[in-house]
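1. quick one: sequence and predicted model below, then my questions.
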Amino acid sequence: MTTSQLHIALLAFPFGSHAAPLLTLVQKLSPFLPSDTIFSFFNTSQSNTSIFSEGSKPDNIKVYNVWDGVTETNGNKPVGLEAIKLFIQATPTNFEKVMKEAEEETGVKFSCIFSDAFLWFSYKLAEKINVPWIAFWTAASGSLSVHLYTDFIRSNDETSLNIPGFSSTLKISDMPPEVMAENLDLPMPSMLYNMALNLHKAAAVVLNSFEELDPTINKDLKVKLQKVLNIGPLVLQPTSPKKVLDACDERGCIIWLEKQKEESVVYLSFGTVTTLPPNEIVAVAEALEAKKFPFIWSLKDNGIKNLPTGFLERTGQFGKIVSWAPQLEILNHSAVGVFVTHCGWNSILEGISCGVPMICRPFFGDQKLNSRMVESVWQIGLQIEGGSFTKIGTISALDTFFSEEKGKVLRENVKGLKERALEAVKPDGSSSKNFKDLVELVKCHKLT
């Protein structure tokens, strides 16, 4: 079995928006590595099916299905936390088994293990074969930082926290639930706590962000970890636009935006997982109808049924509802004036990259923390009053961006961050330099 060829093991966390960014990163790395490099992508069957559309798999990526931990479904496939629990219980043996098969099939030993940072046990797998472990953190620098401060946060009796790079308004209530879990032995809290304890063993931690966004946090992370490589925003790297534009045309989003005034449109989207509660859908709908702001709302069928009776007919002249929205193309359009979001990291980074201020309605995970950063640290948006949508609160937030001086300031702030992001991905920018470092690290065959 040869060791001269690069063979990179990619270990994905198959839930939420984790696996797809890892694939995106691989596709961006591939052109900078030897042409015979092999990428073996390890993920559950269900997640692989969702991210590899028919005919989309690159030739140099070999896709392997790892066991999801489910033994007997009786026709009812586990979902949500139960599915995550079963998967975590199956690790790391589910990965080890298929990784061995991949080496035998290719005849090439692994030269590097590149995993989602959640999969902290990857360091053990890498140590066994004496190769580098590179961890990919798919969220913000700030959310990584608070996990590394888990013990400090849990032992703190204050309602506000003093952690480098955060606003003085940071509260215990902003913390991801895993940090504050009553029992750290539960599957998800345990996984993230073990990650925090072992991440310093990674040869590098890669983030889809840029150093200039969180300079103090990144300085602190570099003290705690071997190497911190911000290589984003990945959305500002070259992509193939045709597929996205075709999707836009299919739903008529861009054609519709072309008819709107500059910075006049409200774009609403809450990610692929979250659905607003029915009462909040009604509140948002009533606010949009009352103000008659032009809007595009990405809303699935199970949400559309909760709209007020006659809403679609009454707002048809100034609003557009689609079941799926080509988000990046929409945010990039000059007609969009504000982005109403759940504060998932990909969405926030896209908002920053396109220079669009935000109205935040977080739900779970790191979203509350991201929302706090948007409002209090970067000052590029607002958290919705009271944490959930009401008609009055939504109208007030929208008015801030379209009728008040504060909205202009927030808009200028986010445009400033957009410029810094663009600088970071230029050939001599911080993210480009970090990306080159990552390429060199991946080329290393053995730990020294």
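-> On my side now, so go ahead.
2. drop to CA atoms for contacts and neighbour counts, all remaining ones
-> Will do.
3. and residue 10, that one's in a helix?
-> No: applying DSSP: H, G, I helix; E, B strand; the rest coil, one finds residue 10 to be strand, outside a helix.
4. quick one: contacts for it?
-> Residues in contact with residue 10, defined by CA atoms under 8 Å, 6 or more residues apart in numbering, are 22, 39-42, 113-115.
5. so residue 142 touches residue 219, yeah?
-> No: with contact defined as CA atoms under 8 Å, residue 142 does not count as touching residue 219 (11.6 Å).
6. which of the contacts of residue 10 has the most neighbours?
-> Taking other CA atoms under 10 Å as the neighbour criterion, residue 114 ranks highest of the contacts of residue 10 with 29 neighbours.
7. higher neighbour count, residue 142 and residue 219?
-> Legend: neighbour count by other CA under 10 Å for residue 142 and residue 219, higher for residue 142 (22 against 14).
8. SS state for the more buried one?
-> Under three-state DSSP, residue 142 falls in the helix class.
9. against that first model, consider the following:
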Amino acid sequence: MVKMDKDEQKPHAIFVGYPLQGHVIPAVHLAIKLASKGFTITFVNTDAIHHKTSEARLDSSAAAADDDDIFAGARKAGLDIRYRTVADGLPLDFDRSVNHDQFMASLLHVFSAHVEVLVGKIIKSEEPPVTCLIADTFFVWPSMIAKKFGLLYVSFWTEPALVFNLYYHIHLLRSNSHFACQDKRKDTIDYIPGVASIEPTDLTSYLQDTDTTTVCHQIICKSFEEARGADFVLCNTVQELEPNTISALQLEKPFYAVGPIFPTKSFVATSLWSESDCTQWLNTKPHGSVLYVSFGSYAHVSKEEIVEIAKGLQLSKANIVWVLRPDIVVSNEGDPLPDGFREEMGERGLIVQWCRQMEVLKHPAVGGFLTHCGWNSILETISCGVPLLCFPLLTDQFTNRKLVVDDWRIGMDLCRRKNQVTKDEVADKINRLMSGKDGEKYREEIKRLRKTLENAMAVGGSSGRNLDRFIVELMERTAAASHQSKEVRI
């Protein structure tokens, strides 16, 4: 454990999280973890994320007197975390999920100017002096702003190391005609350092796209140019889960696996929706009888897919907790569920708009998770020992599915190709996962991975050691830079 001398200057990090639910949660809790190790943190949210978080707290009657500052409780607990917000370039009531491309374009072209102004103000007005800028890897500006203000740049990657590695070597995919060319190769990819082999269908959705001129592709390419200029990379993964990939990346730059980054304190609100408490309903169900269903915080599912999944859930033998966001289907047709579904499920089903996912997954009644394969969800379900039924929708989720199904063997595909989902397959796969021999096999494997996560998070575990090593090296770099600066002034 890193201990700072009383005379030693505290490191002060400006921390900017990417304005999506799946990125904000680990960013907030990494900030708490660093503050608990002696950092001063100035955490920067967008106005829109802050607004949605505040609304969710009000809706759930969880708002405190200091509802304009999500870290007020953290400071009361003795942590030095300041809180600032900045505009992302769009009105608060703009629907960023439905208008994804406009949102991404604003982050690409406008947001950086607002961040740059704010960083300048923080550096001029706050003590202790700012040491480094920690920013989500998907931002396209961090190394530029860090250089302008003489800060070290720490890139925070919220997805598995495998996905970082694929994007980091996008030039190899391009030069080998597996990306951004008219006649893309479909054979196995075996030339990425640290990756024995991967199929093109297991690449992220953006690396599989034929149109690579979109705003999201511009962001990915520019952000990984920026990542090459990072002084350090912190990754929300575990060394023992991805040893070869991480070892290869460590040859490129200081890369630290510091995950899984889970909420360790309850005094910071991070949810963008009001959270339902499912405990009372779960308490009425037999051990391992409930399938938890959630497709995450951002991706959309077609009405046809929702209908087939719903019919499959009806046909299965499982009890169901289904998180169904109001905007899960981009449609004006009202309820996306089939007529009579809620009534026919009766006591077998609980449908909520959002919930405390970890609390649900930890409950002994839960025996399986039908998931979009978001990385936070995968880490959480491993830590709770619940096997997965995989239904990836976009971005890193296809690559995450490969890790779950092919590499770790802790779950199965719902359907390898998303657009072929049928009610009969849904019912069959659920029954096999929940009560068949497949489910038993996956539960045994996930017990092993759960132990791996527990060991990594334990005192002296790999993730704690990696975080401590990062802090030592950051402070050494800061001290060296300060010494050089004094020599120049002399």
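-> Yep, it's here. Since the structure is predicted, the reported quantities are computational estimates derived from the model, not experimental observations.
10. what's the TM-score here?
-> Once superposed, chain against chain, the TM-score is 0.88 (TM-score structural alignment, normalised by the length of the first structure); 435 aligned residues with a CA RMSD of 2.9 Å.
11. which residues in the stretch 51-200 of the first structure form helices?
-> 80-90, 93-106, 122-129, 141-148, 150-154, 187-198 (DSSP state H, counting those that start in this stretch).
12. how about the strands of the stretch 151-300 of the second structure, start to end?
-> Using DSSP state E, counting those that start in this stretch, the strands of the stretch 151-300 of the second structure run over 152-157, 232-235, 255-257, 290-294.
13. aligned to residue 285 of the second structure, what sits in the first structure?
-> Using TM-score structural alignment, the partner of residue 285 of the second structure in the first structure is residue 260.
14. can you pull the contacts of that match?
-> 294, 335.
15. picking that back up, and among the helices of the stretch 51-200 of the first structure, the most buried is which?
-> The highest average neighbour count among those, using mean count of other CA atoms under 10 Å, belongs to helix 141-148 at a mean of 22.
16. which residues sit against that one?
-> When contacts are defined by CA under 8 Å, 6+ apart, helix 141-148 of the first structure is touched by residues 137, 153, 163, 165-166, 175-176, 179, 192-193, 196-197, 207, 209, 214, 217-218, 221, 366, 369-370.
17. what of stretch 38-45 of the first structure?
-> The contact list for stretch 38-45 of the first structure, computed with CA under 8 Å, 6+ apart, reads 6-14, 19, 60-68, 95, 98-99, 102.
18. repeat that for 7 Å
-> Applying CA atoms under 7 Å, 6 or more residues apart in numbering, the set of residues contacting stretch 38-45 of the first structure from outside is 6-12, 14, 60-68.
19. now do that stretch: distance to the chain's middle.
-> Relative to the centre of its chain, stretch 38-45 of the first structure is centred 20 Å away, using CA atoms, centre = their mean, to the nearest Å.
20. dump the contacts of residue 10 of the first structure to a markdown table, plus distance to residue 324 of the first structure.
-> Shown next, in a markdown table, are those (distance: CA to CA, whole Å):
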| residue | distance to residue 324 of the first structure |
| --- | --- |
| 22 | 22 |
| 39 | 31 |
| 40 | 30 |
| 41 | 27 |
| 42 | 28 |
| 113 | 34 |
| 114 | 31 |
| 115 | 29 |
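21. out of those residues, which is nearest to residue 87 of the first structure?
-> Nearest to residue 87 of the first structure out of these is residue 42 (CA to CA; 13.1 Å).
22. what about the aligned residue in the second structure for that closest one, which SS state?
-> Aligning on TM-score structural alignment places residue 42 of the first structure opposite residue 44 in the second structure. What three-state DSSP gives for residue 44 of the second structure is strand.
23. cool, thanks, talk later.
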